[in-house]
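K.L.:
here are the coordinates; sequence isn't available:
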């Protein structure tokens, strides 16, 4: 698989991935009770 093909695949999955990451970050901040900044 070429680099371009891989980037295209990532682009297709990016919105889903971004939503997943945002969800994880929200859960993390709830668990730790922080203000959402990375530690």
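P.N.:
The structure has been received and is ready for your questions. This one's a predicted model, so the numbers in the text were calculated from it and none came from an experiment.

K.L.:
Please count neighbours and contacts with C-alpha atoms only from this point.
P.N.:
Will do.

K.L.:
Show the secondary-structure elements that the helix or strand residue 12 falls within is packed against.
P.N.:
Here residue 12, judged by DSSP states H and E, is contained in helix 3-32. In terms of contacts (3 or more CA pairs under 8 Å, 6 or more residues apart in numbering; DSSP states H and E), helix 3-32 is not packed against any helix or strand.

K.L.:
dropping in the other structure now:
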């Protein structure tokens, strides 16, 4: 497996992406998008 630091970064990125999509869902149509950093 991956070191815990790598996994925590991966999970953090996923949560931040989910928060962005939840808080600004009207700004995103169905599809693939680059999210802000």
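P.N.:
Everything's here; your move. None of these values were measured; they are calculated from a predicted model.

K.L.:
And the TM-score between them?
P.N.:
Here the superposed chains carry a TM-score of 0.56, computed using TM-score structural alignment, normalised by the length of the second structure; 26 aligned residues with a CA RMSD of 2.1 Å.

K.L.:
sorry, back to before: what are the buried residues along the helix holding residue 12 of the first structure?
P.N.:
Neighbour counts using 16 or more other CA atoms under 10 Å place residue 26 of helix 3-32 of the first structure among the buried residues.

K.L.:
any idea how far the residue most central in space within the first structure is from residue 3 of the first structure?
P.N.:
Nearest to the mean C-alpha position of the first structure, counting by CA atoms, centre = their mean, stands residue 21 at 2.8 Å. Distance from residue 21 of the first structure to residue 3 of the first structure, counting by CA to CA, to the nearest Å: 23 Å.

K.L.:
And residue 9 of the first structure, by the same measure?
P.N.:
To residue 3 of the first structure, residue 9 of the first structure is 10 Å away according to CA to CA.

K.L.:
cool, and residue 32 of the first structure?
P.N.:
Residue 32 of the first structure is 38 Å from residue 3 of the first structure, by CA to CA.
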